[in-house]
Structure formats: C-alpha cells, structure tokens
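**Q** Next comes the sequence, and after it the predicted model I'd like to discuss.
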Amino acid sequence: MDQQVKEQIENSINNSDVCLFMKGSPEAPQCGFSMAVSNILKILEVKYQSVDVLKDQKIREGIKIYSEWPTIPQLYIKKEFIGGCDIIKEMFENGELKKVFDEKGIGYKK
C-alpha cells in the first residue's frame, strides 16, 4: 500500500468518531453485509462517516492491509478497529456494541 492511500485511510479514521468502510453508501449499500452494519448504526441513530470502497480500488485493498482484516465492511470507533459484519451483528445482539459506544463517549439511541 502506498503512502497516499495509507494517509487517505488514516484521515477518514482520524477525522470521524465512527467510520464505516463499506461497499456503496448508507443510502444505497452495494452488498448485504455493508447494508447490515449501516442498518445497525441507523437503528442506534449513530452519527458516522462512511467510505465507499467501490469508488477506489486502492482504498478497497488498502483498508484490508491497514486493518489486517480480509473483508469489508469494517467499522472503526474512535480510531479503533471494531470488526466486520459478523462481529458487529453479534455485538449489537448481545449489547456489547452499546457498551463500546458508552465507553468511547459516542451518542446513540438508548
């Protein structure tokens, strides 16, 4: 991954408390996994930034290297990689995701 791609990824993560790298946009997800995670964030009314990895192949591949995680979507909260779709769904279902938002001071619908 070149330095410019790394900086773009880091800027997205650093400039938003909650950042979701996904395929498509929250309004028009381009895969079911991305839709599932963005829907969870919508249900919780969490303000977040999304990055459409389909718009830039270098970002799409670079985020996988950056996080050492092979799949998209990827959720970051306060610069920390939280996980992909399966992890986020499980955390949402068992209440862990709300705990992370509480610990990191992120507002959501309680």
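**A** Right, received. Where do you want to start?

**Q** C-alpha from now on. contacts and neighbour counts both.
**A** Will do.

**Q** residue boundaries of the helices in this structure?
**A** Taking DSSP state H as the test, the helices found in the chain are 3-14, 32-43, 57-67, 85-94, 96-103.

**Q** Nearest to residue 26, out of those helices?
**A** Evaluated over these, closeness to residue 26 peaks at helix 32-43, with 5.8 Å, by CA to CA.

**Q** before we move on, the earlier item: between the helices of the chain, which gets nearest to residue 49?
**A** The nearest among those, by CA to CA, is helix 3-14 at 7.9 Å.

**Q** List of residues touching that closest one?
**A** Residues outside helix 3-14 that contact it (CA atoms under 8 Å, 6 or more residues apart in numbering) are 19, 49, 51, 58-59, 62-63, 66, 76, 78-79.

**Q** Pasting the second one now:
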Amino acid sequence: MTDTATSADPIHAFIAQAVADHPVVLFMKGTPDAPRCGFSSLAVQILDHVGVEFVGVDVLQDDGLRDGIKAFTDWPTIPQLYIKGEFVGGSDIVREMFQAGELQALLTEKGVPTGQG
C-alpha cells in the first residue's frame, strides 16, 4: 500500500475501516442492487454467483472517496474488490480469477463462506 499517514486522511481512514470491518468489500459505482457501470455490474454478478456476502460501497456518492480509493491502492479503476483486508483487483481480474476457479479458492482459503460450499 502506498498511502501516507492513513489516520491523517479521513477518506483513507474510512476505506481502511470498511475493509477491516467486512470480510468482502466491493468499492463500486452504484450499489449492488443498482450498479451504475458495466464493470461494477459484472463484479456484482460474479460475487452473487459464487454466493458470497459482500458490502458494496458506492464511490459516486463522494468525489473524495472516488479519488481516494484509487490512491489508497494505487489502482486506477473502479470497481475494487477486497477480501479479508487484501486488495484483489478490479473487474477484469475478478472475472479472470472466477473463470479459473481462483476467486472461489481464495474465498475458501480466507475462510469466507460462499453459497457454493
């Protein structure tokens, strides 16, 4: 992680807290029920398909959050998936991991229950 003084930055502190409080967090455009971009929608569909409970955080509600999540991970795109505090990747990586069975394996390895267990 390439952030500086997380506690001094309220956006980074919020992100860190969300990631710490929930086993699976998807920072996305829109909400899980109403994604507002195709990439966020794809990530939601994959997570729903594997049957994992997750928290969706709508970055469109706050410009600071939308920019802050990119700085937090040094990753330029949204959505961003975190599992047990670990940044996994964006939509393409999540799709590739799902297709290869790696996403399901990672969830199992991290002790996150899925509907496929």
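**A** Happy to help now that I have it. Just so it is clear, the model here is predicted, and its values are computed rather than measured.

**Q** Give me the TM-score for these two chains.
**A** Aligned and superposed, the two chains score 0.97 in TM-score terms (TM-score structural alignment, normalised by the length of the first structure); 110 aligned residues with a CA RMSD of 1.1 Å.

**Q** on that earlier part again, would TSV of the helices of the first structure with distance to residue 109 of the first structure and mean neighbour count be doable?
**A** What follows is these, written out as TSV (distance: least, CA to CA, whole Å; neighbours: other CA atoms under 10 Å):
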stretch	distance to residue 109 of the first structure	mean neighbour count
helix 3-14	22	15
helix 32-43	8	18
helix 57-67	28	17
helix 85-94	13	16
helix 96-103	9	15
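
**Q** Could you take those and lay them out as JSON lines, with extra columns for distance to residue 25 of the first structure?
**A** As requested, the helices of the first structure are exported to JSON lines (distance: least, CA to CA, whole Å):
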{"stretch": "helix 3-14", "distance to residue 25 of the first structure": "15"}
{"stretch": "helix 32-43", "distance to residue 25 of the first structure": "9"}
{"stretch": "helix 57-67", "distance to residue 25 of the first structure": "14"}
{"stretch": "helix 85-94", "distance to residue 25 of the first structure": "15"}
{"stretch": "helix 96-103", "distance to residue 25 of the first structure": "21"}
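
**Q** how close does residue 49 of the first structure sit to residue 71 of the first structure?
**A** In this view, residue 49 of the first structure and residue 71 of the first structure are 18 Å apart by CA to CA, to the nearest Å.

**Q** can you pull the contacts of the spatially most central residue of the second structure?
**A** Geometric centre of the second structure, nearest residue: residue 81, 2.2 Å, by CA atoms, centre = their mean. Residue 81 of the second structure makes contacts with 24-27, 87-90, 94, as judged by CA under 8 Å, 6+ apart.
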